[in-house]
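Q: Just need the structure, nothing else, for what follows:
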Amino acid sequence: MTEHLYVLGHPVGHSKSPAMYNAVYEKVGLDWRYELMDIPEKAAAESFLAQRDFLSVNVTTPYKPEAFEAADVRAASAMLAHGANVLANKNGTLIAYNTDGQGCVSYLERAGVKFRGTSVVVCGTGPTSLSILHAVAQTGPAELILMGRDKVRARKVMRTYADELGALVGHTVDMPAFKEGHLSFAEMYRQVAFKFGSYETSRQAIAAADVIIDATPLGMNEGDSAPFDTALLHGGQTVFDVVYGHGETALAKAARAAGCRFIDGAGMLVGQAVVTVNILRDISEEAALDIPEDELFDIMARAAGFNL
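A: A predicted model of the protein is given here:
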């Protein structure tokens, strides 16, 4: 029986996902077809999700909140991010996940980025930012600062995240880290200093950060500026941007000029795809997908044409 899988969003014509996932399914001999589902209208996207005529859907801008609402069951990663980028259909039940954070962190650690004991700034207040914030928190930074254009909104989003994390810690069995050497939910709730700010009021924090992660969509359109004053950047910092494939962004150009180590979002795309394949292995009980993560990463990176 052919299983259908999609990437849902608008626009998605540039997406590398079909090439990556189909390379894996073809390699292991599964009759699974992964295709683009480019839907401009919100109502039509909601209708597509409601029909549930798929094994899974990867969800990108702007439909992560709609995917979250469509789910019957939500993993902690989706609940804390208030948005889902993966919906898996297990016998008619839609399960929501957010793999952005785990994919981001797993790739950055693969690239040699160290988080333990550092100061990390995450730019943006949407689901992608929160997913990354949560995954970074599990690595054990000394402080983790959520930043946005509006300090009041950043405060609200961070407080909501911290309250919801605290509720999970207080009312469930401690959730383990997804990787050996990381922190459990209870450990990160107690040990990490969660902070917030705006790009204007927290200039000193940006300058003092060891790692800066831009999880905003800035850079996807020609002429987009960086989210903050890039004069604050300097050598010794690592700057990561979730955007990839749109040429040299303003942030990339400034980070390289300042002597920072700059990394774009291509590796994160592959990293979260690896997480998604492992989810599908579990919900479908498909033994053919029991592939070592390093091998999965290499297959998908090559299929996407990435030199990672």
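Q: Please count neighbours and contacts with C-alpha atoms only from this point.
A: Fine.
Q: which stretches of the stretch 201-308 of the chain form helices?
A: All helices of the stretch 201-308 of the chain, identified by DSSP state H, counting those that start in this stretch, fall at 203-208, 250-257, 266-284, 293-304.
Q: Serialize those to CSV and add fields for mean neighbour count.
A: Formatted as CSV, the helices of the stretch 201-308 of the chain follow (neighbours: other C-alpha atoms under 10 Å):
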stretch, mean neighbour count
helix 203-208, 18
helix 250-257, 19
helix 266-284, 21
helix 293-304, 18
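Q: Give me the residue at the spatial middle of this structure.
A: D100 (1.5 Å; C-alpha atoms, centre = their mean).
Q: after the lengthiest helix in the chain comes which helix or strand?
A: Counting residues, the longest helix found in the chain (DSSP state H) is helix 151-171. Per DSSP states H and E, the first helix or strand lying C-terminal to helix 151-171 is helix 185-191.
Q: which helices and strands does that next one pack with?
A: Applying 3 or more C-alpha pairs under 8 Å, 6 or more residues apart in numbering; DSSP states H and E, one finds that helix 185-191 contacts helix 151-171.
Q: re earlier: tell me which strands and helices the longest helix of the chain is in contact with?
A: Helix 151-171 packs on helix 76-81, strand 143-148, helix 185-191, strand 193-198, going by 3+ C-alpha pairs under 8 Å, 6+ apart.
Q: let's go with 10 Å and repeat that
A: Using 3 or more C-alpha pairs under 10 Å, 6 or more residues apart in numbering; DSSP states H and E as the contact test, the elements touching helix 151-171 are helix 76-81, helix 127-137, strand 143-148, helix 185-191, strand 193-198.
Q: And this one, please, so the two structures can be compared:
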Amino acid sequence: MQLLAVFGKPVLHSKSPQIFNTLFSKSNIDAFYTRFRVESGHEVVDAIRNFGIAGANITTPFKEAVLMCLNSVSNEVMTIGSINTIVFKDGKTIGYNTDYYGVTKAIEDSGVKIKGKSAIVLGAGGAGKAAAYGLAKEGASVTIVNRTLLKAEKAAKKLGCNFAPMEQLAMLLKTTDVLVSTILPDANPLLGITLPSNLAVLDANYRTSSIAAQATEQGCKIIPGERWLLRQAELAYFHFFGDWPNIETMEQALLNAKPANPDLLHCVELENKSIITSQKSELVIPIDDKTEMELVDILDEERSKAFGN
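A: Sure thing, here's the model as predicted:
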């Protein structure tokens, strides 16, 4: 049985396992997809190698941290500077980015044509850079707005788009067609700003965010963050298996997705890795050299983020 996983910190909230495991079941693929909680980019790659993980998705905060830990990366990764998909084959790790595809396909799915549109991307981290790359690639005029202006400037110069400080956000939004937010769900630099009624808003968070709530209240067109998740997973699946998945099956899996089972969270030693597939682990924490107290703290954090206090 092939093992695949999503890596993050936190990661128990991820709905990727529900999508991929449904695809495996419907397609009779002998594989299992779970979640791995690690503490660094190096730990991501170590776990992939040690546990024999054939394919991995990477989420916050490791999309940039894993970049220098891989054997090779694709062309779009060289430009974007972040990775969200890793294939482990013949002893080599290969990094890809499917976020840019997820963003543009999600927007197009909503009926918005990207070419010729004016777009703002909030955030200049891995997801923000991928969003800016995808939008620019499809013909939009893109401005990256970030709290740290120097970071926005550096990303914009590499991606061939514009950048601006947060202080200019209200002015820029007056002539903006598409807003993509990649910032934390509780952060909202739009407070006090009246959004254009024709604005289309895509928030990377598929949990409730302050920006999405405000945009909904002000009558903007809302593009669900789950659509981004679904579409990036579609291209990731292609990288894993060399074939395109059934998008309708993925949509149904996401619609019916249930929260992770809190009784199937496992701290695993390498020699006992078979427990992952035999017990269908919802979350795996490699023990490595972590103390018992450290493992307890990690489990508590994951439960809190996924299920609340």
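Q: Got a TM-score for the pair?
A: TM-score of the superposed chains, computed with TM-score structural alignment, normalised by the length of structure 1, equals 0.77; 258 aligned residues with a C-alpha RMSD of 2.0 Å.
Q: want to throw the helices and strands packed on helix 151-171 of structure 1 into JSON lines with distance to C260 of structure 1?
A: Shown next, in JSON lines, are these (distance: least, C-alpha to C-alpha, whole Å):
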{"stretch": "helix 76-81", "distance to C260 of structure 1": "28"}
{"stretch": "helix 127-137", "distance to C260 of structure 1": "20"}
{"stretch": "strand 143-148", "distance to C260 of structure 1": "19"}
{"stretch": "helix 185-191", "distance to C260 of structure 1": "28"}
{"stretch": "strand 193-198", "distance to C260 of structure 1": "22"}
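Q: so of these, which one's packed in deepest?
A: Each of those was scored by mean neighbour count; the highest is helix 127-137, a mean of 26, by mean count of other C-alpha atoms under 10 Å.
Q: Name the residues of the longest helix of structure 1 that are buried.
A: Neighbour-count burial for helix 151-171 of structure 1 flags 151, 153-155, 157-158, 161-162, 165, 168-169 (criterion: 16 or more other C-alpha atoms under 10 Å).
Q: how much does it deviate in direction from helix 127-137?
A: Interaxial angle, helix 151-171 of structure 1 versus helix 127-137 (axes from the mean of the first three to the mean of the last three C-alpha atoms, to 10 degrees): 50 degrees.
Q: helix or strand for A119 of structure 2, which one?
A: strand 118-122.
Q: That strand vs structure 1 - mean distance after superposition?
A: On superposition with structure 1, the mean distance recorded for strand 118-122 of structure 2 (mean C-alpha distance after the TM-score superposition for structure 1) is 0.6 Å.
Q: got the angle for that strand vs strand 141-145?
A: Using the same axes, to 10 degrees: strand 118-122 of structure 2 against strand 141-145 is 20 degrees.
Q: that older thread, so how far is the longest helix of structure 1 from its chain's centroid?
A: 18 Å (C-alpha atoms, centre = their mean, to the nearest Å).
Q: For E153 of structure 2, what is the corresponding residue in structure 1?
A: Alignment note (TM-score structural alignment): E153 of structure 2 maps to R155 of structure 1.
Q: so that match touches D163, yeah?
A: No: R155 of structure 1 sits out of contact with D163 when judged by C-alpha atoms under 10 Å, with a separation of 12.0 Å.
Q: for S141 of structure 2, what are its contacts?
A: For S141 of structure 2, the contacting residues are 114-120, 132, 135, 160-162, 176-177, by C-alpha atoms under 10 Å, 6 or more residues apart in numbering.
Q: typo on my end, it should be Y161 of structure 1
A: 79-82, 130, 133-134, 155, 167, 194.
Q: So for S17 of structure 1, which of the helices and strands packed on helix 151-171 of structure 1 sits nearest?
A: helix 127-137 (17.3 Å; C-alpha to C-alpha).
Q: angle of that closest one against strand 193-198?
A: Using the same axes, to 10 degrees, helix 127-137 of structure 1 lies at 150 degrees relative to strand 193-198.
Q: Roughly how far does D214 of structure 1 sit from R74 of structure 1?
A: Distance, D214 of structure 1 to R74 of structure 1, by C-alpha to C-alpha, to the nearest Å: 25 Å.
Q: Same drill for these two, tell me which one is more crowded.
A: Neighbours per residue (other C-alpha atoms under 10 Å) separate D214 of structure 1 from R74, with D214 holding more: 25 against 21.
Q: Now for the alignment partner in structure 2 of the more buried one: which residues touch it?
A: In structure 2, the residue matched to D214 of structure 1 (TM-score structural alignment) is S181. S181 of structure 2 makes contact with 120-124, 127-128, 131, 145, 188, 201-205, 209, 211-212, 225, according to C-alpha under 10 Å, 6+ apart.
Q: go with 7 Å
A: 121-123, 202-204 (C-alpha atoms under 7 Å, 6 or more residues apart in numbering).
Q: same question, G305 of structure 1
A: With C-alpha under 7 Å, 6+ apart, G305 of structure 1 has no contacts at all.
Q: That concludes my questions; thank you for your assistance.
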